[in-house]
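# sequence-free structure coming up:
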């Protein structure tokens, strides 16, 4: 766990897929082993520039996600470094067996890039929402699961995945977010970033929910409530020491993620603190299938907003008070 100074870039927000595209091209220029594999998703994966510069290093398998992952594993077995890119729900849902057997169990160095995760596809509905991916892939052994928060952390995640000697799953955010992670923040398995100190409760957040957690902490400070904001970009392996310290030092936890509550970050935190440091806990995430609406509406529908997080903090503090 590292304490940092939060970046403040006013109200500017950014599409992290652009960073993904730029960083992948940079890596390809540095290393001829880097290749991209996609499922007829050159545009949505932001691989147009990569294809223009490296036409022989982009493999488009068409709408065949099981083949997508299998081809990626074969390339890795041949000494290449494949970045396998597709919309999150199709990459993880359709090719889960290949992810388990061809990548994780076989130990092949494949970077699985889940594009536009969470509910970023909005009105396209639950078929295109990637909210189960964290649950599915946390259950697969030897497969780190990464959820970067902003441009800086997305860049760090891509660089880490490139250097890692095994497979991993990386969410590539589509929902525009502000820059909140300091450039000097650490990045690695089991390492978290404390973005705000606090003593009354801790909000543990990833991805699109981090900036909202910081906004909630600011609003709560005006009410005289001190909230720690902890970012855990590795959902697996989790920074267990930081989570347990937060539970011990602040006495109440809220976990916020753009994912189903069944098996994701919240489930990982609940399992950990339930066994080692039980405290009042509130999990915020997606429950059931989403209604029709754009991404912003859906986040609000499920309470994944600054105000939703603020209310959850009040709930865990009330639980703490009633337990005394």
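Perfect, I can see it now. Fair warning: this is a prediction, and the values are worked out from it, not measured in the lab.
# CA only for contacts and neighbour counts going forward, please
Fine.
# residues in contact with residue 205?
If you count contacts by Cα atoms under 8 Å, 6 or more residues apart in numbering, residue 205 has them with 213, 229-232, 255-257.
# among those residues, which ones are buried?
213, 229-232, 255-257 (16 or more other Cα atoms under 10 Å).
# now secondary structure and distance to residue 148 too, for the contacts of residue 205, in CSV please.
CSV is the format used below for the contacts of residue 205 (DSSP: H, G, I helix; E, B strand; the rest coil; distance: Cα to Cα, whole Å):
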residue, secondary structure, distance to residue 148
213, helix, 15
229, strand, 15
230, strand, 13
231, strand, 9
232, coil, 9
255, strand, 16
256, strand, 14
257, strand, 12
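# list just the nearest of the residues you listed to residue 288.
residue 257 (14.5 Å; Cα to Cα).
# which residue packs closest to the closest one, ignoring adjacent ones?
Nearest residue to residue 257 in three dimensions, chain neighbours excluded: residue 285, at 5.3 Å (Cα to Cα, 6 or more residues apart in numbering).
# measure that neighbour to residue 251 for me?
Going from residue 285 to residue 251 by Cα to Cα, to the nearest Å gives 21 Å.
# for the stretch 51-200 of the chain, what spans make up the strands?
58-60, 81-87, 111-115, 145-146, 168-172, 193-196 (DSSP state E, counting those that start in this stretch).
# and here's the other structure:
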């Protein structure tokens, strides 16, 4: 996804000299060509994330379209006050690019585990929150962020996730994309679990269970219409995310159901209320929390079992 991001940003920078890329001393192997080709549109502020946000705000107030890049945990937590006051309060066109979802930096330990970013960014007024599921969604959302007149947060991963969408798929803020159809259950996914979710749906289809799969690349604004439609037309909902369950995508879906007095079984998949312990690969941690194709398929069977009673 990092490659997709910089490729799309490069296209925009060629057309618009007001496009700026700021980084917190990261992305050198990825940004070398951008820095070389657009030296007056690139700034490395160093390991100073609070300055990163305030400089981005100042540039935006000067008419620039700013993309600020850093590791997710450092970008969303250390400068939270600056994000709130300098960017969101002023409603400035700054796009925050957080690299590394959940356990992408698995060997660095809990300081680098991006578990809270969607929850934190979601509570901020004026902030659009996105979590693309593949490189196609990344490119589409970067273009949307460029056109958007307000703050945007985007969580991307640093690994090569499979491409799910075709080139004709329309990706716009606040509109979920149906990638598989079915009326037995609906799997609502936000972020890089998109490929695993589609694999789970294919596994279940071979067993006679037809699942609707919806990619919610935008967590805020949330496509409430698709949630209500899925609740009406299927036996139950499963949400999948690589974020703490508290305040994340699953919580947002639960709020929609509660606010609209919709009584439909809901299973939320994500990280429980704990700091993950131990050392292992990204897959090791994801398997611990059942965030795999088989784990997702198991949750679908669980909810169908509940509805059959």
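That came through fine. Quantities reported herein were computed from a predicted structural model and do not represent experimental measurements.
# ok so, going back, could you single out the nearest of the buried ones among the contacts of residue 205 of structure 1 to residue 151 of structure 1?
residue 231 (14.5 Å).
# corresponding residue for the closest one in structure 2?
Superposed on structure 2 with TM-score structural alignment, residue 231 of structure 1 falls opposite residue 215.
# I'd guessed its match sits against residue 178; true?
Yes - between residue 215 of structure 2 and residue 178 there is a contact at 6.4 Å, judged by Cα atoms under 8 Å.
# which helix or strand contains residue 13 of structure 2?
Assessed by DSSP states H and E, residue 13 of structure 2 sits inside helix 2-15.
# which residues of structure 1 does that helix align to?
Counting by TM-score structural alignment, helix 2-15 of structure 2 corresponds to residues 17-30.
# what about that stretch, how far off from structure 2?
Superposing on structure 2 places stretch 17-30 of structure 1 at an average distance of 0.9 Å from its equivalents, by mean Cα distance after the TM-score superposition for structure 1.
# residues contacting that stretch, please?
In contact with stretch 17-30 of structure 1 (Cα under 8 Å, 6+ apart) are residues 34-35, 45-47, 49-50, 115, 151, 154-155, 158-159, 172-174.
# ranking by neighbours, what's the top pick from these?
Counting neighbours by other Cα atoms under 10 Å, residue 172 comes out on top of those with 33 neighbours.
# now which residue in structure 2 aligns to it?
Superposed on structure 2 with TM-score structural alignment, residue 172 of structure 1 falls opposite residue 156.
# mind listing what the corresponding residue of structure 1 for residue 81 of structure 2 touches?
Using TM-score structural alignment to pair residues, one finds that residue 81 of structure 2 aligns to residue 97 in structure 1. By Cα under 8 Å, 6+ apart, the contact set of residue 97 of structure 1 is empty.
# follow-up on the earlier one: any chance of the contacts of residue 205 of structure 1 in CSV, plus distance to residue 305 of structure 1?
Listed next are the contacts of residue 205 of structure 1 as CSV, based on distance: Cα to Cα, whole Å:
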residue, distance to residue 305 of structure 1
213, 8
229, 15
230, 16
231, 16
232, 18
255, 12
256, 9
257, 10
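# you'd agree residue 247 of structure 1 is in a strand?
No - counting by DSSP: H, G, I helix; E, B strand; the rest coil, residue 247 of structure 1 falls outside a strand, being helix.
# ok, now which ones touch whichever residue in structure 2 pairs up with it?
Correspondence of residue 247 of structure 1 to structure 2, assessed by TM-score structural alignment: residue 231. With Cα under 8 Å, 6+ apart as the criterion, the residues that contact residue 231 of structure 2 are 186, 237, 262, 264.
# what's the spacing between the most centrally placed residue in structure 1 and residue 323 of structure 1?
Closest to where the C-alpha atoms of structure 1 average out (Cα atoms, centre = their mean) is residue 147, at 1.7 Å. Computed as Cα to Cα, the residue 147 of structure 1 to residue 323 of structure 1 distance reads 34 Å.
# which of the contacts of residue 205 of structure 1 show up in structure 2 as well?
Checking those against structure 2 (both residues aligned by TM-score structural alignment, their matches' Cα atoms under 8 Å), the contacts still present are 213, 229-232, 255-257.
# can you tell me which of the residues you listed lies closest to residue 102 of structure 1?
residue 232 (27.3 Å).
# about what we covered before: after the helix holding residue 13 of structure 2, which helix or strand is next?
strand 19-23.
# mean per-residue distance, that next one versus structure 1.
Mean for strand 19-23 of structure 2 is 0.8 Å (mean Cα distance after the TM-score superposition for structure 1).
# now that strand and strand 65-71, what's the angle there?
Put simply, strand 19-23 of structure 2 runs at 20 degrees to strand 65-71, going by axes from the mean of the first three to the mean of the last three Cα atoms, to 10 degrees.
# quick revisit: quick one: contacts for the match of residue 231 of structure 1?
Residue 215 of structure 2 neighbours (Cα under 8 Å, 6+ apart): 133, 176-179, 188-191, 194.
# tell me which of these are still there in structure 1?
Counting by both residues aligned by TM-score structural alignment, their matches' Cα under 8 Å, those still in contact in structure 1 are 176-179, 188-190, 194.
# in a markdown table: those, plus distance to residue 15 of structure 2.
Shown next, in a markdown table, are these (distance: Cα to Cα, whole Å):
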| residue | distance to residue 15 of structure 2 |
| --- | --- |
| 176 | 29 |
| 177 | 29 |
| 178 | 32 |
| 179 | 32 |
| 188 | 36 |
| 189 | 34 |
| 190 | 31 |
| 194 | 32 |
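# name the nearest of those residues relative to residue 254 of structure 2.
residue 188 (11.8 Å).
# show me what the closest one aligns to in structure 1.
Residue pairing (TM-score structural alignment): residue 188 of structure 2 is matched to residue 204 of structure 1.
# then residue 142 of structure 2?
So residue 142 of structure 2 corresponds to residue 158, using TM-score structural alignment.
# circling back: let's see which of the contacts of residue 215 of structure 2 end up in helices.
Counting by DSSP state H, these place residue 194 in helices.
# nearest to residue 223 of structure 2 among the contacts of residue 215 of structure 2?
For the contacts of residue 215 of structure 2, the nearest to residue 223 of structure 2 is residue 176 (6.1 Å; Cα to Cα).
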